[in-house]
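J.: dropping a prediction and its sequence here:
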Amino acid sequence: MNKFLLAVHVLAAIVAVGPVTVAASMFPPSARKALAEPGDAQALSTVRVLHRICRVYATVGVAVPVFGFATAKNMGVLGDTWLIVSIALTALAAVVLAALVLPRQTALIEDVEGIGTGGEGARRATARLAMVTGLFNLLWATVTVLMIVRPGSTTGA
């Protein structure tokens, strides 16, 4: 059962978290391009698709901690420090995505569509979004390393 849960956990992380990190990273430069070329339907379409990927896969990404908890429980490692740190970083990454990345993407799409405030502030907002997205990606990279290295593990990994 452990192998099945671990396999689903890892597959969910690859299939769900991977697209979010890539799409979120592509969003700021795409939004800058769309802001620089008002009325460009292709640029607007690109930022909409990237935002939708982030929203949909963030929802699907809930499977990652669900199967992660099930795996950790079966393996008896719920109290291990590396796992507790990973859980905290995962929760922080979820907060960054839900509270900072997705709302800022929405605001930038409104700017591109001409609904938002736009202007130079929107261009600066893309830089801030890029920074927040980088933090989100760094948190996931750290969790990934902790899942592989598992400090204090006796498995020799």
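T.: Received, thanks.
J.: C-alpha only now, for contacts and for neighbours.
T.: Fine.
J.: what is the neighbour count of I109?
T.: 23 (other C-alpha atoms under 10 Å).
J.: please disregard the earlier target; I meant A12.
T.: Applying other C-alpha under 10 Å, we find 21 other residues in the vicinity of A12.
J.: now L35
T.: Using other C-alpha under 10 Å, L35 has 25 other residues around it.
J.: equivalent analysis for L108, please.
T.: A count of nearby residues for L108, using other C-alpha under 10 Å, gives 29.
J.: what helix or strand is it on?
T.: In this structure, L108 sits in helix 102-113 according to DSSP states H and E.
J.: and that helix, which residues are buried?
T.: The neighbour-count check on helix 102-113 (16 or more other C-alpha atoms under 10 Å) flags 102, 104-113 as buried.
J.: take the one below as the second:
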Amino acid sequence: MAKFFLVLHVLAAVIAIGPVAVAASMFPPALRRAQAAPDDPAALTTLRTLNRICRVYAAVGLAVPAFGFATASALGVLGDAWLIVSIALTAVAAGVLALLILPAQDGAVAAAGTPGFGRVAPARIAMSTGVFNVLWAAVTIVMIVRPGSTTGA
């Protein structure tokens, strides 16, 4: 059963987190283009699409920790330090996405076409997205290397 949960966990991570990381990374340059051409409907459509991808796949991403906990429980590693670090990093990444990236994207999309649109800061969204992506890279490293585990590299 552990292998089954592990496969689901890894598939959920690849299918859910990958699109969020890519779409969130594409959003700031698309925002800059939309700000440079505020009358371009295609630019606004791109922003809305990238925001929608981030929102939908963030929700799908809830399966990642669910399958992760099932896997860890089946393997009996719920108390291992590497897993606790991974859980903490995942929680911080989820917080960055839910509290910084998605609201900033929503605000940028809502401001499109208004006089305040040019004041939306793509750099702040890019920075939050970079932090999110680095956190997920760290989670991946911890999950592979598993420092302190008896099976770690």
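T.: Great, that's in hand. The model shown is predicted, which means the values in this text are computed figures rather than measured ones.
J.: can you calculate the TM-score here?
T.: The TM-score (TM-score structural alignment, normalised by the length of structure 2) is 0.96; 153 aligned residues with a C-alpha RMSD of 1.1 Å.
J.: now the helix holding L108 of structure 1 on structure 2. Mean distance?
T.: Comparison of helix 102-113 of structure 1 with structure 2 after fitting gives an average deviation of 1.2 Å (mean C-alpha distance after the TM-score superposition for structure 1).
J.: what's the answer for stretch 83-95 of structure 1, then?
T.: Once the two are superposed, stretch 83-95 of structure 1 sits an average of 0.6 Å from its aligned residues in structure 2 (mean C-alpha distance after the TM-score superposition for structure 1).
J.: run through who's touching that stretch.
T.: Under the criterion C-alpha atoms under 8 Å, 6 or more residues apart in numbering, residues 77-78, 136, 139-140, 142-143, 146-147, 150 lie in contact with stretch 83-95 of structure 1.
J.: mind doing that once more with 7 Å?
T.: The contact list for stretch 83-95 of structure 1 (C-alpha atoms under 7 Å, 6 or more residues apart in numbering) reads 136, 139-140, 143, 146.
J.: closest one of those to P65 of structure 1?
T.: Nearest to P65 of structure 1 among the contacts of stretch 83-95 of structure 1, counting by C-alpha to C-alpha, is V143 at 11.4 Å.
J.: in ChimeraX, how would I select the buried members of the contacts of stretch 83-95 of structure 1?
T.: Here is the ChimeraX command that selects the buried residues among the contacts of stretch 83-95 of structure 1 (16+ other C-alpha under 10 Å):
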select :136,139,140,143
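J.: among the contacts of stretch 83-95 of structure 1, which pair sits farthest apart?
T.: Greatest spatial distance in the contacts of stretch 83-95 of structure 1: F136 and L146, 15.6 Å, computed using C-alpha to C-alpha.
J.: give the contact list for L97 of structure 1.
T.: F136.
J.: show me what the lengthiest helix in structure 1 is packed up against.
T.: In structure 1, assigned by DSSP state H, the helix with the most residues is helix 119-149. Contact here means 3 or more C-alpha pairs under 7 Å, 6 or more residues apart in numbering; DSSP states H and E; on that basis helix 119-149 of structure 1 packs against helix 18-36, helix 81-95, helix 102-113.
J.: what's next to the shortest one, contact-wise?
T.: Contact partners of helix 102-113 of structure 1, identified using C-alpha under 7 Å, 6+ apart, comprise 31, 34-35, 38, 44, 47-48, 51, 116-118, 122, 129.
J.: quick one: buried ones out of these?
T.: Buried among the contacts of helix 102-113 of structure 1 by 16+ other C-alpha under 10 Å: 31, 34-35, 44, 47-48, 51, 118, 122, 129.
J.: can I get the residues you listed in JSON lines with distance to V64 of structure 1?
T.: Formatted as JSON lines, those follow (distance: C-alpha to C-alpha, whole Å):
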{"residue": "A31", "distance to V64 of structure 1": "29"}
{"residue": "A34", "distance to V64 of structure 1": "33"}
{"residue": "L35", "distance to V64 of structure 1": "34"}
{"residue": "L44", "distance to V64 of structure 1": "31"}
{"residue": "V47", "distance to V64 of structure 1": "26"}
{"residue": "R48", "distance to V64 of structure 1": "25"}
{"residue": "H51", "distance to V64 of structure 1": "20"}
{"residue": "G118", "distance to V64 of structure 1": "36"}
{"residue": "A122", "distance to V64 of structure 1": "33"}
{"residue": "L129", "distance to V64 of structure 1": "24"}
